[in-house]
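Asks: here's my sequence, what's the structure:
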Amino acid sequence: MEIEENLNVAAFTGLETSVVARNKPIYLACKRMTDFVLALIGLIILSPVFLVVAFLIKWDDPKGTVFFSQDRVGKDGELFKMYKFRSMYVDAEERLAQLLKYNEVSGAMFKMKEDPRVTKIGACIRKCSIDELPQLFNVLMGNMSLVGPRPALIREVEAYTSHDKQRLLVTPGISGLWQVSGRSRLTFAQMVDLDLEYVVTRSYWMDIKILFKTVKVVCKGDGAY
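Replies: Now for the predicted structure:
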């Protein structure tokens, strides 16, 4: 099944696409400039953290790589490689099918609090969301933003309804409205509703507020696993 055929944004129903996809050139230009500058500064400042985490990942599980890349679905259904610090054992993808029956989230997502595929170091960096830091490279490249709906997996999008697919009308982000509103404690439907609320109401100041709230949520480790 071709992913490009499944992600026909023009065919989305639910919210009015004329409202959802409203063109905001000044906002988008400011957002992109802020994304680039903050991502660049973040990568420079956090470079010592990258080195320490890289060492710990290899020490914990020498067989695997430090970074993990995965195909994700971005704005308007375009595929891109999303980067993370590896937090799972190398055979994690192969073991997924055996664990689907233990999924703790309804809808087109998989979440398992005590996921046996997660390494010891992986559990620690997930709790503090450190595993997400390499996505700053995605922000520099422009296929992600600091704030937006989380980029979905291909298998998740193939299970989306037309209503769910409206999440793909904007550039995905490292953080977003649902991440600062409960994270993994929310249902898939609640996550979609919050993402669509963001798509409709997004603004520069809303992005700034979400970024500040993200720092607070990450420091608390609230709802992360």
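Asks: contacts, neighbours, all on C-alpha from now
Replies: OK.
Asks: okay, how far is it across stretch 142-152, tip to tip?
Replies: 16 Å (CA to CA, to the nearest Å).
Asks: now show me the structure for the sequence below, then we'll compare the two:
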Amino acid sequence: MTVLKRALDVAVAGVVLLAGLPVLALAALAILLEDGRPVTYTQPRAGQGGRVFTVFKFRTMRVHDVPAHHMPQVRGGDPLVTRTGAILRRLKIDELPQVLNVLRGDMTLVGPRPTLPEQVREYDAFARRRLEARPGMTGWAQVNGGTELPWRDRILLDVWYVDHASLWLDLRILARTVGVVLRGERVRTGPLEEARLHADGAGRRG
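Replies: Predicted coordinates for the structure are as follows:
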């Protein structure tokens, strides 16, 4: 599965990068016109096994000096988020530069979202299980509620994914991601309950 997953990553990320060039260019121009430079930003994130890498994103917030690990969950209505940034976040376009991370091998198309190293240092043994997989541009948590879910529920969904990962599941998640982009994030109680039962059955290590 690892070879097939990597082949899918490279093929899809390459197509998205080439086909999405006009979108990337328009997004960069919109950010530049509204709020100036820089149009992108980089940030250290924890990858598989806790290895730190640099993630690429479009800048959606005004330049500020608040450390990322001190900020609560940022939503589109946050005063720091620009008007362009709110649109990019809603359509997930701000994450598109991460196809470069996928091509580099830092990330995969589907997996737990990468978090800050400061957050990883606070993980318990159960939460650290999400580091067993390479981080993804989208994931099981993202198509079942995403930022509408509390952090602990996202961890439950991520660990469920780690224990059930397959190419077929990845294809399902990619298909559902299209729906999230079109309709927005919605909490799906069925997968969340299944993830809770799975965690209880596994003894919730740690």
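Asks: which residues touch the strand or helix carrying residue 98 of structure 1?
Replies: Assigned by DSSP states H and E, residue 98 of structure 1 falls within helix 92-99. For helix 92-99 of structure 1, contacts defined as CA atoms under 8 Å, 6 or more residues apart in numbering pick out residue 117.
Asks: so which bits of that helix are buried?
Replies: Across helix 92-99 of structure 1, burial judged by 16 or more other CA atoms under 10 Å covers no residue at all.
Asks: now stretch 66-82 of structure 2
Replies: Of all the residues in stretch 66-82 of structure 2, those buried under the rule 16+ other CA under 10 Å are 76, 80, 81, 82.
Asks: longest helix in structure 1, please.
Replies: helix 25-45 (DSSP state H).
Asks: quick revisit: as a markdown table, the buried residues of stretch 66-82 of structure 2 with distance to residue 21 of structure 2 and secondary structure would be great.
Replies: A markdown table is the format used below for the buried residues of stretch 66-82 of structure 2 (distance: CA to CA, whole Å; DSSP: H, G, I helix; E, B strand; the rest coil):
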| residue | distance to residue 21 of structure 2 | secondary structure |
| --- | --- | --- |
| 76 | 24 | coil |
| 80 | 27 | coil |
| 81 | 24 | strand |
| 82 | 22 | coil |
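Asks: so can I have TSV of those showing distance to residue 123 of structure 2?
Replies: What follows is the buried residues of stretch 66-82 of structure 2, written out as TSV (distance: CA to CA, whole Å):
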residue	distance to residue 123 of structure 2
76	27
80	28
81	28
82	31
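Asks: and which of the residues you listed is nearest residue 38 of structure 2?
Replies: Closest approach between those and residue 38 of structure 2, by CA to CA: residue 82, at 13.3 Å.
Asks: next one: the aligned residue in structure 1 for that closest one from residue 56 of structure 1, what distance?
Replies: Matched to structure 1 by TM-score structural alignment, residue 82 of structure 2 sits across from residue 119. As judged by CA to CA, residue 119 of structure 1 and residue 56 of structure 1 stand 11 Å apart.
Asks: what do you get for residue 185 of structure 1?
Replies: Residue 185 of structure 1 sits at a distance of 28 Å from residue 56 of structure 1 (criterion: CA to CA).
Asks: who has more neighbours, these two?
Replies: Between residue 185 of structure 1 and residue 56, counting by other CA atoms under 10 Å, residue 185 is the more crowded of the two (18 against 15).
Asks: now that one. Nearest residue, chain neighbours left out?
Replies: residue 223 (5.9 Å; CA to CA, 6 or more residues apart in numbering).
Asks: count of residues packed around that neighbour?
Replies: Counted with other CA under 10 Å, the neighbours of residue 223 of structure 1 add up to 17.
Asks: residue 136 of structure 2 now?
Replies: A count of neighbours around residue 136 of structure 2, defined by other CA under 10 Å, yields 21.
Asks: which residue lines up with it in structure 1?
Replies: The alignment partner of residue 136 of structure 2 in structure 1, by TM-score structural alignment, is residue 173.
Asks: let me see the contact set for its match.
Replies: Contacts for residue 173 of structure 1 (CA under 8 Å, 6+ apart) come out as 144, 145, 146, 147, 148, 149, 150, 151.
Asks: structure 2: which residue goes with the fifth one?
Replies: With the correspondence set by TM-score structural alignment, residue 148 of structure 1 lines up against residue 111 in structure 2.
Asks: can you give me the helices for structure 1?
Replies: Assigned by DSSP H, the helices in structure 1 fall at 3-6, 17-20, 25-45, 47-60, 92-99, 120-127, 135-141, 154-157, 188-201, 204-220.
Asks: thinking again about what came up before, residues making contact with the longest helix of structure 1?
Replies: Contact with helix 25-45 of structure 1 is made by 136, 137, 139, 140, 142, 145, 146, 203, 204, as judged by CA under 8 Å, 6+ apart.
Asks: in it, which residues are buried?
Replies: For helix 25-45 of structure 1, a neighbour-count test (16+ other CA under 10 Å) marks 31, 32, 34, 35, 36, 39, 40, 43 as buried.
Asks: in this structure residue 213 of structure 1 contacts residue 180, no?
Replies: Yes. In this structure residue 213 of structure 1 lies within contact range of residue 180 using CA atoms under 8 Å: 6.2 Å.
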